[in-house]
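[1] sharing a sequence plus its predicted fold:
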Amino acid sequence: MTTLHANCVAVEAILIAENLPGRVRMLPDAATTAQLAADQLGCPVGAIANSLIFAVEPHDGGDREPILVMASGAYRVDVEKVSATVGGRLRRADADFVRAHTGQPIGGVAPVGHPARIRTVVDRNLAQYETLWTGGGIPHAVVPWTYPDLLRLTGGTEIDVS
């Protein structure tokens, strides 16, 4: 029996508590890009829901806050479009910022299992896939989701991110 990393255990506990059927799955190789994950899972790259943490600089000059952008692996995030939607300028977050707010490393960020809830936006392009795949807390872990469950558990707002 393989022991899951603590990040994966936290994610799986949420899935179980919410009575979701998906469980954390370990991949043979790290899936640090959508294409690497899709290749290992045998799914379309668009079904990979990248969990991207950005820092939002509020227009009023307040402190930077994290935002989780769940983006289809088939598209690039249009930072200007998302900035206009979320009320502040999106900036790329560095590894320390990501880990401080999620407890997880870049390349393995899950949509849940963070120390505190993170404001989330979800790419409408993901709705076309029956099964979505997200990070599971570390770069070797993935989790299957439905679009409605991803929205519900993250409290995400549907937007066009590309």
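    Arrived safely, thanks for sending. Numbering: from 1, shown residues only.

[2] rest of the way, CA atoms for contacts and neighbours
    Noted.

[3] for the longest helix seen in the chain, which outside residues touch it?
    Scanning the chain for the longest helix, with DSSP state H as the assignment, gives helix 6-17. The set of residues external to helix 6-17 that reach it, using C-alpha atoms under 8 Å, 6 or more residues apart in numbering, is 21-24, 103-104, 110, 112-113, 136-138, 141.

[4] let's bring in a second model and compare:
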Amino acid sequence: MSLETVKMYFAALGRAQDVREFAVSSATVDLAAQALNVEPARIAKTLSFQNNTDGNCILVVAAGDAKVDNGKFKRHFGLKPKMLTPDEVAQLTGHAVGGVCPFANPAGVKTCLDISLKRFATVFPACGSSSSAIELNCDELYRYAQALEWVDVCKSWQPEYND
């Protein structure tokens, strides 16, 4: 159902043909990178966090090699980063873990993009299933995800951390 919802979303934008489906799993960064034959850092992973202020969730889309920095997250959002359980993810986003994406989410879901993505010409977010993706540039990702803002809440992706 979730993949179909995302495909309908992209159909309305004239981009349904760009949604890629795989015969293999793309549920993790490494599996998605293998399915797409790209470096793992170019996988735009969508991380789901509790939003205690309104009972919804915050989605942070980050590069595949980035990790959330708890201090940066807390300073930016004003709350401690607490990831959703798989049941909460499905309930709040309509997507199951492994296919969570920044597209076609229910009203109230806040989506932000981490600056770790900006170093790539294109990235590959999932499309609502554990075997799908779409290639987008950062401007397209921002627009199609209906992102609220670019944030700097991740670590370990800058060259000084990747020795």
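    Great, that's in hand. If you're wondering where the values come from, they're calculated on a predicted model, not measured in any experiment.

[5] rewinding a little: please flag which of the contacts of helix 6-17 of structure 1 sit within strands.
    When strands are assigned by DSSP state E, the members of those inside them are Ala141.

[6] out of the contacts of helix 6-17 of structure 1, which are buried?
    Burial by neighbour count, 16 or more other C-alpha atoms under 10 Å: within these this picks out Arg23, Val24, Gly103, Gln104, Ala110, Val112, Gly113, Gly136, Gly137, Ile138, Ala141.

[7] which two of the residues you listed have the greatest separation?
    Among these, the pair separated by the greatest distance (C-alpha to C-alpha) is Arg23 and Gly103, at 19.3 Å.

[8] and the buried ones among the contacts of helix 6-17 of structure 1, which is closest to Leu36 of structure 1?
    Where those are concerned, and distances follow C-alpha to C-alpha, Leu36 of structure 1 has its nearest neighbour in Ala141, at 12.2 Å.

[9] and the closest one, what pairs with it in structure 2?
    With TM-score structural alignment as the matching criterion, the partner of Ala141 of structure 1 in structure 2 is Ser132.

[10] show me the contacts for that match.
    Remark: with contacts taken as C-alpha under 8 Å, 6+ apart, Ser132 of structure 2 is in contact with Leu3, Val19, Arg20, Glu21, Phe22, Ser26, Gly99, Ala126.

[11] try Val82 of structure 1
    Leu90, Asp160, Val161.

[12] that one matches what in structure 2?
    Taking TM-score structural alignment, the alignment pairs Val82 of structure 1 with Phe73 from structure 2.

[13] also Val121 of structure 1?
    With TM-score structural alignment as the criterion, Val121 of structure 1 pairs with Cys112.

[14] where's its match relative to Gly14 of structure 2, distance?
    Using C-alpha to C-alpha, to the nearest Å, Cys112 of structure 2 is found at 23 Å from Gly14 of structure 2.

[15] and if you look at Glu149 of structure 2?
    Here the criterion is C-alpha to C-alpha. By it, Glu149 of structure 2 lies 24 Å from Gly14 of structure 2.
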